[in-house]
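Undergrad: one predicted model, sequence on top.
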Amino acid sequence: MKATGSNVNLPKMEEEVLDYWTKSRTFYKSNDQRKGQKEFAFYDGPPFANGLPHYGHLLANTIKDTVPRYWNMRGYYVERRFGWDTHGVPVEYEVEKNLNLKGRQDILDLGIGKFNELCRESVLHYAEEWRKTITRLGRWVDWDNQYRTMDLNFMESVWSVFKSLYDKNLVYQSHKVVPYSPRITAVLSNFEANQNYQDVQDPAITVKFKLSDEDAYVLAWTTTPWTLISNLALCIGPEIEYVKVKSTENGEIYYLAKERADAVFKKKKGEPDGYEVLANVKASELAGRHYQPLFRYFQHHKNAFKILTDDFVTTTDGTGVVHMAPAYGEDDFRVCTAAGIDFVDPLDEEAKYKAIIPEFA
C-alpha cells in the first residue's frame, strides 16, 4: 500500500475519487451487477427545487446514501432515482419574491403562461445546483433516470393511479377544512402551514346568543369574530357542568360553564360577585335547544342554530361553549356534518365577503 504523507489534501483526494467514480460510471456498474437479484425498495422523498441545500439536507442525504449502499453490498438491487418536487407554493413564492409580486392579481397581470415559465426556469436552475452538491457529497444516485413532478410522464402516472382508485370506487367527493392562504389564493399543505405557524396574542370576544324558548342567553367565546356571520350552531361538552346565572350589572340571564364563570365575569379574590347563580345545569338540559341567529343571512338554513355536544369542548379558556362555523374549523365541520348541518362560506378566494353579505362586500 502506498504511504501517505503528512500533508494530505483531503478535499483534493475526495475530488479525485469522485472524478474516478464519474468517469468509470462506478455507481451504474455496481447496480448493473445486482440486476435480477432480490430488490430492496428505498423510498426517498424528493426535495423542493426552490433553494440551495443546507446542512440539514446534507445530513439527510448522507443517511439516504448509507442505507441503499448497505443493502446493495448485501447483494440486493436498489434503484436510486433522484427526484424533484417542482410543484406548489415554495417554487411559486420564490418567483413572486424575485419579481416583487404581491398576490394573485399581479400574477394574472404578468400572465399565467409567463409565470409558469419563470417557475420552470427557477426549478431547473436549482436542480442543477442540487446535482453539483449531491455529487460532491459523494451520494450515489441515478441521474440518468431522474424525475421531476412537472414532467408530463410523471403527471400522467399520477393521473393513472388516481383513475385506478376511481375505477375501484375508492375515491369520493366531499369537503374538508384545510389551511388556506388568501394572499396566494391557494390551499396550503400541512408542511407549508406549519412552516409559518406562530403563537401570537390575539384579541377575543364573548358573544351572547339569545335562546328561542327563554329570555336568556348562551355565552360563547371566540378569537375569530369574522366567522360569526357564518355561525350555524353552538357546541358544549357533554361532561361539563354548566350554570344559569344572572348578571348583577344588567340583570340579564346567561348560561356558561360553571368553571369559567369567575373568569368571564372577571371576579377577583375579595371582590363582590358580578353574577348570581340561579341554577346548576347539566349539558343534557341545554343540548338540542335552539337559539336566534346573530345575523339574518342564513336564518333559514336547514337544521341550524341549535346547541350540539362533543368532547372536543373544554374549559381551559372561554365559556365552555364553542361557536360553530363549519366552513372554517375542522371540529366545527365534523360536528355540524354529523348533525346534518351543511356549511356556508360567504368568502371569496381573497377572503373578502361575497355579495350575499352586502354590508361588508
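TA: Right, received. Where do you want to start? The model shown is predicted, which means the values in this text are computed figures rather than measured ones. Residues are numbered from 1 along each chain as shown.
Undergrad: alpha carbons only for contacts and neighbour counts from here, please
TA: Noted.
Undergrad: ok, the closest residue to Val123 other than its chain neighbours - contacts?
TA: Counting by C-alpha to C-alpha, 6 or more residues apart in numbering, Ala49 is the residue found nearest to Val123 once chain neighbours are left out, at 5.3 Å. Residues near Ala49 by C-alpha atoms under 8 Å, 6 or more residues apart in numbering: Trp84, Asp85, Thr86, Val91, Val123, Leu124, Tyr126, Ala127.
Undergrad: rerun that using 7 Å as the cut-off
TA: Trp84, Asp85, Thr86, Val123, Tyr126, Ala127 (C-alpha atoms under 7 Å, 6 or more residues apart in numbering).
Undergrad: so the fourth one is in contact with Gly51, correct?
TA: Same thing as Val123. No. If you go by C-alpha atoms under 7 Å, Val123 and Gly51 don't touch, sitting 8.7 Å apart.
Undergrad: the two: who's more crowded?
TA: Neighbours were tallied for Val123 and for Gly51 using other C-alpha atoms under 10 Å; the higher tally belongs to Val123 (25 against 17).
Undergrad: and that one, that one's in a strand?
TA: No. Val123: not assigned to a strand; according to DSSP: H, G, I helix; E, B strand; the rest coil it is helix.
Undergrad: residues touching it, list them.
TA: Contacts of Val123 by C-alpha under 7 Å, 6+ apart are Ala49, Asn50, Thr86.
Undergrad: this is the comparison structure:
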Amino acid sequence: MGLAGRYDPLSVEEEIARWWSENRILEKVFRRNEGGPVFPFLEGPPTVNGYMHVGHARGRIYKDIVLRFHEMNGLYVWRRGGWDCLGLPTELETEKRLGIRSKKDIERIGMERFVEEANKLVDYYIDHWRKASERLAVWLDYDNAYQTRHESYMEHVWWLIEQAHKRGDLVESYRVVPFCPRCETPLSSHEVAQGYEEVEDPSIYVKFRLQGSSNQYIVIWTTTPWTLVANEAVAVNPYEEYVRVKVGDEYWILASKLVALVLGALDVMNYEVVERFKGSALVGLRYEHPLIEEVPAHRGHEPPAHTVIEAEFVTMEEGTGCVHIAPAHG
C-alpha cells in the first residue's frame, strides 16, 4: 500500500477501508477461531434518534478493544450489533421533525403517520450509525443486527416475561417514578438525566400548626417545597432534645441543637426557650396540613396521617430536626 508524499489521514483511511473490503477481512475475522471457546457479545443497543457524538464513539471503541483482545487470545467472538429504535427519545425527535408539541397533535395527524415518520427517522439514523461505526473500525455483525422495533424482537421479550410469570418471578406492586406531564408518561432515570442541570432552588421553613392549638407550631425545613402538597407526617428523633420556643405570640417546636441556626436564618433576634423535652414526647401529636385549603383531600386523611412519628434517621446537622415526610415523592 503506497502512501503519498504528504500524509493525508483521510485518504489513508479510505484506502485501508477499501483494502479491507476487497479482501473480505471482516468475514475472515468473524470466522476466525470458529469452533473454539466462544466469547458471546450481544450489543447493548444505542438509541438511534440522533447523530453519534464523541462520547458514543469512545464507548464503541472500548467495546471493540475488548472483542479484539479476546479474539487475539484464541476465542471465537460472536459479535452481534443492535439498535434501540423505540421509546421517548425517538418519539420526541419525531415530534420535532413533524413540528408538533403535544400528544393531542399526534392524535390530530394520526398514529399511522406518526409511526411512519418515526420509522423513517430510525432508518436514517441507523444508516448514519452503521457508516460511522464502520469508519471507526468497530467490527460487529451489522447485517444481522437486532432492532427493538421488529416484531420478532418484541415477541421474544413478551416470551421472556411469560417465562418469568410462570416461574413466579413477577410481582405486582407500587413504585414511585418520575412522571412527565408534557409527555404524559413515566420517565426512566436515563430519560430524566437527559435534561439534567444543576440549578439553585430555595429551601423554606414551614410552620405546621398543632391540632387544637391556635399558636403552637412544629417547624420543618425542606429543600423540595413542591412535595408539601403530599405531606403525610413529620418525623423527629426520639433520643434528641427538642425545645418549645416563644417567638412573639407563637410557640415553635424544633431541635435544641438547631435553634440558633434556624432563628438566625429567619432573622429572629428575640425569642425565649420555655420548655425542653425529648423527641419521644412529640410522637403521636397531630397537626393541621399547611395546605389544607388548597388540597382539601387531606381533610379525609385519618391517623396516622398528619401525625408526628419517630425516626432515628433524623439528624441534627441541618434543618430543624423535624423532617417533613411525603411518601408519594419517595
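TA: Looks like it arrived, so ask away. Small disclaimer: the values here were computed from a predicted structure and weren't measured.
Undergrad: as a markdown table, the contacts of Ala49 of structure 1 with distance to Glu117 of structure 1 and secondary structure would be great.
TA: Shown next, in a markdown table, are these (distance: C-alpha to C-alpha, whole Å; DSSP: H, G, I helix; E, B strand; the rest coil):
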| residue | distance to Glu117 of structure 1 | secondary structure |
| --- | --- | --- |
| Trp84 | 17 | strand |
| Asp85 | 16 | strand |
| Thr86 | 12 | coil |
| Val123 | 10 | helix |
| Tyr126 | 14 | helix |
| Ala127 | 15 | helix |
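Undergrad: pick out the most distant pair among those residues.
TA: Asp85 and Tyr126 (11.4 Å; C-alpha to C-alpha).
Undergrad: can you pull out the helices in structure 2?
TA: With DSSP state H as the criterion, structure 2 has helices at 9-22, 25-31, 54-72, 88-98, 103-109, 111-135, 151-166, 189-194, 259-265.
Undergrad: export those helices as TSV, with columns for distance to Val229 of structure 2.
TA: TSV is the format used below for the helices of structure 2 (distance: least, C-alpha to C-alpha, whole Å):
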stretch	distance to Val229 of structure 2
helix 9-22	60
helix 25-31	59
helix 54-72	40
helix 88-98	28
helix 103-109	27
helix 111-135	36
helix 151-166	37
helix 189-194	22
helix 259-265	23
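Undergrad: between these, which gets nearest to Glu272 of structure 2?
TA: helix 259-265 (10.5 Å).
Undergrad: buried sites along that closest one?
TA: By neighbour count on 16 or more other C-alpha atoms under 10 Å, the buried set for helix 259-265 of structure 2 is Val259, Val262, Leu263.
Undergrad: before we move on, what about stretch 233-245 of structure 1?
TA: Applying a neighbour-count criterion of 16+ other C-alpha under 10 Å, one finds Ala233, Leu234, Cys235, Ile236, Gly237, Pro238, Ile240, Glu241, Tyr242, Val243, Lys244, Val245 buried in stretch 233-245 of structure 1.
Undergrad: for it, how far is the first residue from the last?
TA: One end of stretch 233-245 of structure 1 to the other measures 22 Å (C-alpha to C-alpha, to the nearest Å).
Undergrad: could you do stretch 315-323 of structure 1 as well?
TA: End-to-end distance for stretch 315-323 of structure 1: 14 Å, by C-alpha to C-alpha.
Undergrad: what's around the residue nearest to Ser188 of structure 2 when sequence neighbours are not counted, how many residues?
TA: In this structure, Ser188 of structure 2 finds its nearest non-sequential neighbour in Pro178, 7.3 Å apart by C-alpha to C-alpha, 6+ apart. Number of residues near Pro178 of structure 2 (other C-alpha under 10 Å) recorded here: 14.
Undergrad: any idea how far Glu93 of structure 2 is from the residue nearest to the spatial centre of structure 2?
TA: With distances taken as C-alpha atoms, centre = their mean, Ser189 lies nearest the centre of structure 2, 1.4 Å away. According to C-alpha to C-alpha, Ser189 of structure 2 stands 19 Å off from Glu93 of structure 2.
Undergrad: what of Ile161 of structure 2?
TA: 29 Å.
Undergrad: same deal with Phe41 of structure 2?
TA: Distance, Phe41 of structure 2 to Glu93 of structure 2, using C-alpha to C-alpha: 29 Å.
Undergrad: about what we covered before: in structure 2, what residue corresponds to the residue nearest to Val123 of structure 1?
TA: Aligned counterpart of Ala49 of structure 1 in structure 2: Val48 (TM-score structural alignment).
Undergrad: Val176 of structure 2 - nearest residue in space that isn't next to it in sequence?
TA: Gly330 is the one closest to Val176 of structure 2 (C-alpha to C-alpha, 6+ apart), at 6.2 Å.
Undergrad: nope, Arg182 of structure 2 is what I meant
TA: Going by C-alpha to C-alpha, 6+ apart, Arg182 of structure 2 has Ser102 as its nearest residue, at 7.0 Å.
Undergrad: what's the answer for Glu91 of structure 2, then?
TA: Ala118 is the one closest to Glu91 of structure 2 (C-alpha to C-alpha, 6+ apart), at 6.9 Å.
Undergrad: tell me, how many neighbours does the one you found end up with?
TA: Ala118 of structure 2: 23 neighbours (other C-alpha under 10 Å).
Undergrad: and it, what does it touch?
TA: Thr90, Glu91, Thr94.
Undergrad: what's the closest of the contacts of Val123 of structure 1 to Gly251 of structure 1?
TA: Using C-alpha to C-alpha, Asn50 is the member of the contacts of Val123 of structure 1 that lies nearest Gly251 of structure 1, at 60.8 Å.
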